[in-house]
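K.L.:
Got a predicted structure here, sequence first:
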Amino acid sequence: MARKRTKTDEAAAPETVVGKPLKLTQFSHGGGCGCKIAPGVLEQILARTAPGVVPKQLLVGIETNDDAAVYQLNAEQALVATTDFFMPIVDDPFDFGCIAATNALSDVYAMGGMPLLALAVVGMPVKQLPLEIIKRILEGGESICTKARIPIAGGHTIDSVEPIYGLVAIGLLHPDNLKRNSGARPGDKLILGKGLGVGFYSAALKKGMLSASSYAAMIASTTQLNTPGRALACLAGVHAMTDVTGFGLLGHLVEICKASGVSAVIDYAALPVLPNALDYAASGCITGASERNWASHGERVTLPRKHFGDVERALLTDPQTSGGLLVACAPEVVTEVLSIFLLEGFDHAAVIGEMSAGKPQVAVVRSESD
């Protein structure tokens, strides 16, 4: 059974090797979903990829950059398959395993599915990391899968230069409840399930600036399973869904707009933000992935520099590791959607904008209440 965290597990108390502090993040050039290939580069790679075999049972493939592949088994069941892994975003090995596993399972929930089982993806510098640390990373992942009530039924391990951990996640859903990123409609309201700012936190951690309370907020957010996706999938008024991860809020919203053939408006004042995250950004704790995200999607975004500075832009492009669900739904089900989030412990869930007819682009405005 996976070891449970206790109050003695502190962010400021890393493992030691030969009497010297060992930090997992020192082995990685980037952490969490900030490790992703820049969306603009990824688009060029996929554009040159041959489509291969596409059976009629494949309900979701790579065509709209959705969160997972979906393959219909019969009239009642469809298989959801995805994989996600990355380098450490935190130094505590148990926390790293928890975050990586939560992030991987999120893609199943984002499609409206129920996780069924997982396979571990493990790459570790075995000559540099003590086996006990590697074991604790795996224990963290196991603890999240236990919380999701699924087994880790196998996996694959390699000796690598950087620590890598994640999951292949398999789930099931009813084909009628499949939620893609391509179903948003003009007039839909946009709801975000978690607060933004994980990238700011991770940058502050690497600089030794992250407080204990902010670390606790970071772990609480990144290890919260996006379980509302299962209930939201059953609502006919929910038209599109994805999760906000490495491409930032703007990047994943642009993907919804492109896939759905609509535009969107975001009210910056309505965005939920993790505690003190903007303070860290103002102090220079911004990841390089934020700028890469803007370079990839900025041409589809209207963000008047007169009203929005560098920190505001960074929040919109901040890479979220294990971020929240982004839901496009009919106005009449907004209350029900928010209630589902609240009942499952997502206190940051908020209406952040709406979809409209027009070219696939995003306009950012600021309401008078800010």
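P.N.:
Looks like it arrived, so ask away.
K.L.:
contacts, neighbours, all on C-alpha from now
P.N.:
Noted.
K.L.:
Tell me who's in contact with the residue lying closest to A78 once chain neighbours are set aside.
P.N.:
Ranked by Cα to Cα, 6 or more residues apart in numbering and with sequence neighbours excluded, the top spatial neighbour of A78 is Q72, at 4.0 Å. Applying Cα atoms under 8 Å, 6 or more residues apart in numbering, one finds that Q72 lies in contact with 57-59, 78-79, 175.
K.L.:
putting a second one here so we can go through both:
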Amino acid sequence: MSTKLTTLSHGGGCGCKIAPAVLSEMLSKLPTAAMFPKLLVGTETADDAAVYWLNDEQALVATTDFFMPIVDDAFDFGRIAATNAISDIYAMGGTPIMALAIVGMPVNVLPIEDIQQILAGGAAVCAAAGIPIAGGHSIDAPEPIYGLVAMGLVHPKQLKKNSDAQAGDVLILGKPLGIGILGTAMKKGLLDAAGYQQLIDTTTQLNKVGSDLAKLAGVHALTDVTGFGLLGHVLEVCRGAQLTAQICADDLPLLSAAVGFAQQGIGPGAIERNLASFGPDAEFAASVADWQQRIMADAQTSGGLLVACSADAADAVMALFQAQGFAQAAVIGSLQVGAAKVSVV
């Protein structure tokens, strides 16, 4: 029987991410990259990937993402980690071209067969994305860690930065929320087979649609929802574009298996860390239940794309999501002129 991967790590998936406020403080004294004019996207607006101008037709998109297991099955862990890493390329409107593996494993604890299955899961997702794993780096680590450096290409005119959202834009979310909550329920032995299947189906669905969304007129900004939860990533859009977001809690797409657990207060510790980091920049109407607030702060691993588009492009965006298998994609709110914050009603 394979080792239960989640017993070997103190956290899992994107719930391992450092809280937004702490990360911001850590990065606050980094030098800016202003002296590199070909760097189209750096760290300034907390975007999904770095982008470097190559020529009038191409820009290089580069990102890295890795974490500890969110599930016990080795193959599924590899698939989830790879899907999550490649998502950052799609979130910039790009098309992936290759990946490098990041591997840290407790080699004296975890059987080689399990490690092989993790790598096989990652390779399977890369094959589905049409890219090779062309190399990588490995270390002997006390906890299992897996992820990718992913690289892609985007036409400079189709690059979608989270800071390019505009007042009047509609916000559309491509995948349902509740991934971190389901992961926690699984660790507690509370998740049934149907709930686990929801977790796997969602986290291993590649956000390939991002490459096509970037070509639509009226799509202004893209990002993916991961460790900082929906609210955290909406806030990044608001801060980058200096706009106010209004989200309707009742319009959010949710994983049905996660709702009951959310109402019971079950979820990763990242929820509390995220909520504390948002502070007064996230406001909730009295009608928004505590469990709804928590699910909006739930750390999503390999979550959905968040699109900011003009109102007249919303139907085309929704049609594209539906055509590519994102059945729960939904309009969840809008952006307006105002202070960089999120208001949930």
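P.N.:
Everything's here; your move. Nothing here was measured: the structure is a model prediction, and the numbers come from that model.
K.L.:
Can you pull the TM-score for these?
P.N.:
After superposition, the two chains reach a TM-score (TM-score structural alignment, normalised by the length of the second structure) of 0.99; 345 aligned residues with a Cα RMSD of 0.9 Å.
K.L.:
And the most centrally placed residue in the second structure, how far from G168 of the second structure?
P.N.:
In the second structure, the C-alpha nearest the mean C-alpha coordinate belongs to T226, at 2.9 Å (Cα atoms, centre = their mean). The gap separating T226 of the second structure from G168 of the second structure is 24 Å, by Cα to Cα, to the nearest Å.
K.L.:
what does K161 of the second structure give?
P.N.:
From K161 of the second structure to G168 of the second structure the distance is 17 Å (Cα to Cα).
K.L.:
who has more neighbours, the two?
P.N.:
K161 (25 against 16; other Cα atoms under 10 Å).
K.L.:
Which residue is the nearest non-sequential neighbour of that one?
P.N.:
According to Cα to Cα, 6+ apart, the nearest residue to K161 of the second structure is A221 (5.4 Å).
K.L.:
Could you do C126 of the second structure as well?
P.N.:
Per Cα to Cα, 6+ apart, closest to C126 of the second structure is P132, 6.3 Å.
K.L.:
hang on, the one you found packs against A99?
P.N.:
Yes: between P132 of the second structure and A99 there is a contact under Cα atoms under 8 Å: 6.3 Å.
K.L.:
neighbour count winner among those two?
P.N.:
A99 (26 against 17).
K.L.:
Secondary structure element for the more buried one, which one?
P.N.:
Following DSSP states H and E, one finds A99 of the second structure within strand 95-105.
K.L.:
In terms of helix, strand or coil, where does A339 of the second structure fall?
P.N.:
Following DSSP: H, G, I helix; E, B strand; the rest coil, A339 of the second structure is assigned to coil.
K.L.:
Mind telling me what it corresponds to in the first structure?
P.N.:
Counting by TM-score structural alignment, A339 of the second structure corresponds to K359 in the first structure.
K.L.:
likewise V154 of the second structure?
P.N.:
Using TM-score structural alignment, V154 of the second structure pairs with L173 in the first structure.
K.L.:
How about that match, nearest residue that isn't a chain neighbour?
P.N.:
Per Cα to Cα, 6+ apart, closest to L173 of the first structure is G113, 4.6 Å.
K.L.:
what's around the one you found, how many residues?
P.N.:
Residues near G113 of the first structure, counting by other Cα under 10 Å: 30.
K.L.:
what does it align to in the second structure?
P.N.:
Counting by TM-score structural alignment, G113 of the first structure corresponds to G94 in the second structure.
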